[in-house]
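Colleague: Got a predicted structure plus its sequence, pasted below:
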Amino acid sequence: MEVSLKDMMAGIEGAVGAAVVDYTSGMALGTLGGGKDLDLNVAAAGNTDVIRAKVRTMEQLGLKSQIEDILLTLDHQYHVIRLLKGRSGNGLFLYLVLDKANANLAMARHQLRRVEEAIEI
C-alpha cells in the first residue's frame, strides 16, 4: 500500500494528497500528503458517504453498471475517487487530490488505473 501511495504522489503531476480508504468503515488505511488544509482522514470518511449515496442512487435507478471513478471539481482542486475492483480491492477506493493548475486530469486518471492494477493489500 505504501508503494501505491508513493506512486500516486510522485507519479501523478499535481498530486497534493492520496489515500487508500475502506468504504465499509470510512477509515483511511493509508495516507500520504495532505496538510493542515487537507485532512485526508476527514476526507476519507466524507467521501465514503459520497460513494454510498451514488451506489444507492444507482440501485434505485436500476443501473447495472459499476462505478469506475467519481470526480469532484473545486475552484482550485480535483478530487478523484477510484473504486478498486478485484478480490483484494473489494470495499476499497483510491482517493487523490490534485492541484488544478498543475494537473493533467486525463493523465491522472490513466495513472490511477495503473496504480489500481498494481496495488496489493
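Modeller: Noted; the coordinates are in hand.
Colleague: from here on, contacts and neighbour counts on C-alpha atoms
Modeller: OK.
Colleague: contacting residues for residue 105?
Modeller: Contacts for residue 105 (CA atoms under 8 Å, 6 or more residues apart in numbering) come out as residue 78.
Colleague: Quick check: it vs residue 96, distance?
Modeller: Distance, residue 105 to residue 96, by CA to CA, to the nearest Å: 11 Å.
Colleague: Next: residue 20.
Modeller: Using CA to CA, we find residue 20 at a distance of 9 Å from residue 96.
Colleague: again with residue 53
Modeller: 19 Å.
Colleague: In terms of neighbours, single out the busier of these two.
Modeller: residue 96 (29 against 12; other CA atoms under 10 Å).
Colleague: was I right about that one contacting residue 14?
Modeller: No: Residue 96 is beyond contact range of residue 14, at 10.0 Å (criterion: CA atoms under 8 Å).
Colleague: Got another one to weigh against that:
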Amino acid sequence: MSDMDTALKEMMTIDGAIGAAVVDYESGMALGTLGNSKALDLEVAAAGNTEVVRAKQRTLAQLGLQESIEDILISLSSQYHLIRPMSGAGAQGLFLYLALDRGRANLALARHNLKRIEDELRM
C-alpha cells in the first residue's frame, strides 16, 4: 500500500517517464504531479486528459457497453501518454497520468507497472 507521493515517485522511475500525475476527472484538477520536463505542463495535461476520459465514458454509455476503461493510450510522434482510471475504493473519479519519452519507453512494461502502482495506491 502506498500514498500519492510514493506512487508519483514510482511512476517517475518507469523507463522513459517525463511526467506523472494523479488527477480528479470530476474537477479536472491534478491532486499531485511530478515531472522533469519543462516542455510538459502537467496541470494543462491533467485538465485536457480529463476531457478524454469523460468523452470515452460517455461513448461507452451511449453504446450501452457495461465495460470499464482499463487504460487509454495516446501515441504522439515522440511521446506516449498513458491514462489509467483508478477503480479501487476511495479512488473513484481519479486517474493516473503518465507521459513517456517514446524513444526510451517500453510501452508494455510501462502499462504493467502503472497497473501495479494503481493496485498499491490507496487514496
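Modeller: Looks like it arrived, so ask away. Nothing here was measured: the structure is a model prediction, and the numbers come from that model.
Colleague: element containing the aligned partner of residue 48 of the second structure in the first structure, please.
Modeller: In the first structure, the residue paired with residue 48 of the second structure according to TM-score structural alignment is residue 46. According to DSSP states H and E, residue 46 of the first structure maps onto helix 40-61.
Colleague: Residue 83 of the first structure versus the residue with the largest distance to the centre of the first structure, what's the distance?
Modeller: Farthest-out residue of the first structure from its mean C-alpha position, per CA atoms, centre = their mean: residue 62, at 24.6 Å. Residue 62 of the first structure sits 19 Å away from residue 83 of the first structure, going by CA to CA.
Colleague: How about the contacts made by the residue positioned nearest the centre of the first structure?
Modeller: Centroid check for the first structure by CA atoms, centre = their mean gives residue 95 as the closest residue, at 2.0 Å. Contacts for residue 95 of the first structure (CA under 8 Å, 6+ apart) come out as 18-21, 44, 79-82.
Colleague: repeat that with 10 Å
Modeller: Residues near residue 95 of the first structure by CA atoms under 10 Å, 6 or more residues apart in numbering: 5, 8, 17-21, 28, 31, 40, 43-44, 47, 69-70, 79-83, 112.
Colleague: any idea how far it is from residue 37 of the first structure?
Modeller: Residue 95 of the first structure is 16 Å from residue 37 of the first structure, by CA to CA.
Colleague: any idea what residue 79 of the second structure aligns with in the first structure?
Modeller: Looks like residue 79 of the second structure aligns to residue 77 there (TM-score structural alignment).
Colleague: Confirm for me that that match is in contact with residue 101.
Modeller: Yes: using CA atoms under 10 Å, residue 77 of the first structure is in contact with residue 101, at 7.9 Å.
Colleague: shared neighbours, the two?
Modeller: In contact with both residue 77 of the first structure and residue 101: residue 14, using CA under 10 Å, 6+ apart.
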